[in-house]
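Engineer: Starting from these lines, generate the structure:
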Amino acid sequence: MRRVTRIALAGTATASLALALSACGGTSTSSSSSDSKGDKGLAIAYDVGGKGDQSFNDAAFEGLKKAKAEFKYETADVEPTDGETDADKTQRLVSLAKQGYNPVIGIGYAYGPAIKAAAEKYPDTTFGIVDDSTVTSKNVADLVFSEQEASYLAGVAAAKATKSDTVGFVGGVDVPLIHKFEAGFEQGVKDTKPGVKVLSQYLTQTAEEGGFSSPDKGKTAAEGQIEKKADVVYAAAGLSGQGVIEAAAANKVWAIGVDSDQYQQEALAKYKDSILTSATKNVASAVYNLAKSVEDGKPETGIVRGDLKTGEVGLADSNPEFKSDKAIQDAVKAAQEKIVSGKIKVKTS
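Structural biologist: Here you go, the predicted model:
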């Protein structure tokens, strides 16, 4: 259920954002005030991997770009730092709120404690957090997705595409969020073709170990699954997923991307013919919609969920080979209709 409350825009503070952020991650882009309305709008703080991951963080940046273009205000996007603490994250968010940015969004569940602390300090600022539904502050929007539903469809596609009857799943970090991807994928595979074997591997136990930011780890994991005959490999691993895609391309098997439509990502162009599809979630839309709600004077708060029914998760069809495969398309369409209608309940763990 979406809860909405009215919160006034935060006032502009006088301290320098660049100086305030120097100790806890720099601003990667920020518009000049010369083309703004004289106030500050959306600010995002990236998850591990930062901008350029061709996935989760880049999707958030697309939402920021849309808000900046439409509302003509100043924006900021801030990179994480290696080995940072919750206190570092809190300082980053507080610095943005102090400067008058509104809303301020933490990209990724790791921002949970920091969002809660910053929201308490700045009750007149709207905060958002992507992929965390546990922050219950009155001025926080929990932007969450039913990733398991898109992953189920990825599993259907993988089961229809495999010739070896072995597919792989590579998770970035062994945490409940990524368990949702794995659970949905495996259920989709098994419901479609029960005899298919699913190989699963997590790269690290914690994000600090690089599970979401190490393409080399993703590549090694995928190569191991391919050696065991996996001919479709699905990665839910942020930046590490680029290594999975690279390994799939080198071994002429299919990769399934995640979060963004990775077939369309310029940095992955040389591998795109090996990207069968991507299980997408519209982080860009969630980020933009929160910014719009603040601009309209009716900030979203509470849990704001995107799923197959709302169209905010799904399966990309940019690859012509995927789009023209009638068997895959029919199977995916049938599965989607059953999930939306409630006939299929997708597991989250």
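
Engineer: switch to C-alpha atoms for all contacts and neighbour counts from now on
Structural biologist: OK.

Engineer: and stretch 47-58, how far apart are its ends?
Structural biologist: 10 Å (C-alpha to C-alpha, to the nearest Å).

Engineer: and this one, so I can compare the two:
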Amino acid sequence: MRRVSRIAVAGVATAALAVTVSACGSSSSESSSSSSSSSGTSKGIGLAYDVGGKGDQSFNDAAYAGLVKAEKDLGVSGRDVEPQDNESDADKVQRLETLARSGYNPVIGVGFAYAPAVKEAAAKFPKITFGIIDDNTITASNVADMVFHEEQSSYLAGVTAALTTKSNTVGFVGGVDVPLIHKFAAGFEQGVKDTKKGVTVKTQYLTQTPAQGGFASPDKGEAAADGQIEAGADVVFAAAGLSGQGVIKSAAAHKVWAIGVDSDQYNQAALAKYKPYILTSALKNVAGAVYDLSKSVIKDKKPLSGEIRGSLSNGAVGLADSNPTFKNNATLQAALAKAEAGIKDGTIKVKTS
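Structural biologist: Take a look at the predicted model:
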């Protein structure tokens, strides 16, 4: 019997691996043996990255951190596979099917772009558990749809921006103009407006589709942030994957605040030189989602399925408090505690668009 469970918080750290090449994408790690997938048993965890790949210090790296923790705690190996430029849904299907055929279970697609591929592959391998992050459109007994209330953590980011800005202008940079990123934008703007009247929110999306590089182009993120900062923004929140690194770079160059996303970007080694300008990050526990699904298959033998949604109430979204400037601001922390309580008890209804 499959069961639906909420995502638990898992504290995990990101590490680096060397990259090799496989037939369906570049793979960072791979078990040395091969086995049939017909029994549904597992030789490890298969992870297929979204646009931008590993090293984005954000969304994909959060998924990788969950893989690393699962490998360590569950005593299994994993194989993580990079995306290719301009790939099709058929390429994604091949990638997932290769992982399933090789005996990896679960097989996880990182990002909503994997939805058609996960649906097709899951139908062909009914004894393998598939997971997809940031999509809940697949209804199948062997698929876990791992989604989040991103608008809730973004609301808190908006509260933070409103109480931090001195220019009364803040910015939002979204990677791609799609419903998922609209949730970040909507929550952020509402948090700003509810907290401090008269603050202007400048919003910009980098591209219309993922294929145009909105999640994978730091130069686009930097240019967008440059424009917003030159127009007066002194706090900029990015929900743009790898492109967000450019936003953070721009904020540091102009000596204003950046708010990161998905991972605690203040603590990402690759962003260390910018950390004095990373105020906080709007987190979602992608690492925990990967870990929990893997544990349910490999250790518990009760694979999760259906919609699994992370929220403030179950601890799967929130704000990072690594930066002492953020953590030790008593006025800000009191406002955030009040806002979080309001979201949890329903007195604050956060918009998603």
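
Engineer: What would you report as the TM-score here?
Structural biologist: Comparison of the two superposed chains (TM-score structural alignment, normalised by the length of the first structure) gives a TM-score of 0.92, and 330 aligned residues with a C-alpha RMSD of 1.5 Å.

Engineer: what about the strands in the second structure?
Structural biologist: In the second structure, strands defined by DSSP state E lie at 20-22, 25-29, 44-48, 77-81, 107-110, 130-133, 143-148, 169-176, 200-207, 235-239, 257-262, 278-284, 306-310, 317-319, listed in chain order.

Engineer: how much does the second one stray from the first structure?
Structural biologist: So the one you mean is strand 25-29 of the second structure. Strand 25-29 of the second structure, aligned to the first structure and superposed, deviates on average by 1.4 Å (mean C-alpha distance after the TM-score superposition for the first structure).

Engineer: Same question for the third one.
Structural biologist: Compared with the first structure after fitting, strand 44-48 of the second structure has a mean deviation of 0.8 Å; criterion: mean C-alpha distance after the TM-score superposition for the first structure.

Engineer: Kindly name the residues of the first structure that line up with that strand.
Structural biologist: Per TM-score structural alignment, the counterpart of strand 44-48 of the second structure in the first structure is residues 41-45.

Engineer: Contacts made by the matching stretch with the rest, please.
Structural biologist: 60-61, 64, 67-68, 73-80, 92-93, 96, 100-107, 291 (C-alpha atoms under 8 Å, 6 or more residues apart in numbering).

Engineer: Also stretch 296-315 of the second structure?
Structural biologist: 1-9, 42, 74, 105-106, 129, 136, 139-150, 152-153, 284-285, 293, 316-318, 340, 343-344.

Engineer: Give me the buried entries from these.
Structural biologist: For the contacts of stretch 296-315 of the second structure, a burial check counting by 16 or more other C-alpha atoms under 10 Å picks out 5-9, 42, 105-106, 129, 136, 140-150, 152-153, 284-285, 293, 316-318, 340, 343-344.

Engineer: From Val130 of the first structure, how far out is Val170 of the first structure?
Structural biologist: 21 Å.

Engineer: residue contacts, whatever residue of the second structure lines up with Ser260 of the first structure?
Structural biologist: Per TM-score structural alignment, the equivalent position to Ser260 of the first structure in the second structure is Ser263. Going by C-alpha under 8 Å, 6+ apart, Ser263 of the second structure touches Gln57, Ser58, Phe59, Asp61, Ala62, Ser281, Ala282, Leu283, Lys284.

Engineer: If we use 6 Å, what do you get?
Structural biologist: By C-alpha atoms under 6 Å, 6 or more residues apart in numbering, the contact set of Ser263 of the second structure is Ser58, Ala62, Leu283.

Engineer: Check the burial of the residue lying closest to it once chain neighbours are set aside by counting its neighbours.
Structural biologist: Excluding the flanking residues, the one nearest Ser263 of the second structure by C-alpha to C-alpha, 6 or more residues apart in numbering is Ser58, at 4.8 Å. Neighbours of Ser58 of the second structure under the rule other C-alpha atoms under 10 Å: 28.

Engineer: Could you find the counterpart of Ser58 of the second structure in the first structure?
Structural biologist: Per TM-score structural alignment, Ser58 of the second structure is aligned with Ser55.

Engineer: One more: Gly246 of the second structure?
Structural biologist: For Gly246 of the second structure, the residue aligned by TM-score structural alignment is Gly243.

Engineer: Counting neighbours, what do you get for the equivalent of Thr137 of the second structure over in the first structure?
Structural biologist: Aligned counterpart of Thr137 of the second structure in the first structure: Thr134 (TM-score structural alignment). As a burial measure, Thr134 of the first structure scores 14 neighbours (other C-alpha under 10 Å).

Engineer: where does Thr134 of the first structure sit relative to Ala45 of the first structure, distance-wise?
Structural biologist: 18 Å.

Engineer: picking that back up, would you format the strands of the second structure as a markdown table with distance to Asn329 of the second structure included?
Structural biologist: As requested, the strands of the second structure are arranged in a markdown table below (distance: least, C-alpha to C-alpha, whole Å):
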| stretch | distance to Asn329 of the second structure |
| --- | --- |
| strand 20-22 | 45 |
| strand 25-29 | 40 |
| strand 44-48 | 39 |
| strand 77-81 | 39 |
| strand 107-110 | 35 |
| strand 130-133 | 33 |
| strand 143-148 | 27 |
| strand 169-176 | 19 |
| strand 200-207 | 23 |
| strand 235-239 | 16 |
| strand 257-262 | 15 |
| strand 278-284 | 11 |
| strand 306-310 | 27 |
| strand 317-319 | 14 |
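
Engineer: closest one to Ala334 of the second structure among the ones you listed?
Structural biologist: Ranking those by proximity to Ala334 of the second structure (C-alpha to C-alpha) places strand 317-319 first, at 13.7 Å.

Engineer: post-alignment, that closest one versus the first structure, mean distance?
Structural biologist: Compared with the first structure, strand 317-319 of the second structure is 0.3 Å away on average (mean C-alpha distance after the TM-score superposition for the first structure).

Engineer: Then stretch 331-343 of the second structure?
Structural biologist: Stretch 331-343 of the second structure sits 0.7 Å off on average (mean C-alpha distance after the TM-score superposition for the first structure).

Engineer: wait, what's in contact with the spatially most central residue of the first structure?
Structural biologist: By C-alpha atoms, centre = their mean, the first structure has its centre lying nearest to Phe56, at 3.4 Å. Residues near Phe56 of the first structure by C-alpha under 6 Å, 6+ apart: Asp259.

Engineer: Distance of it relative to Arg92 of the first structure?
Structural biologist: In terms of C-alpha to C-alpha, Phe56 of the first structure sits 20 Å off from Arg92 of the first structure.
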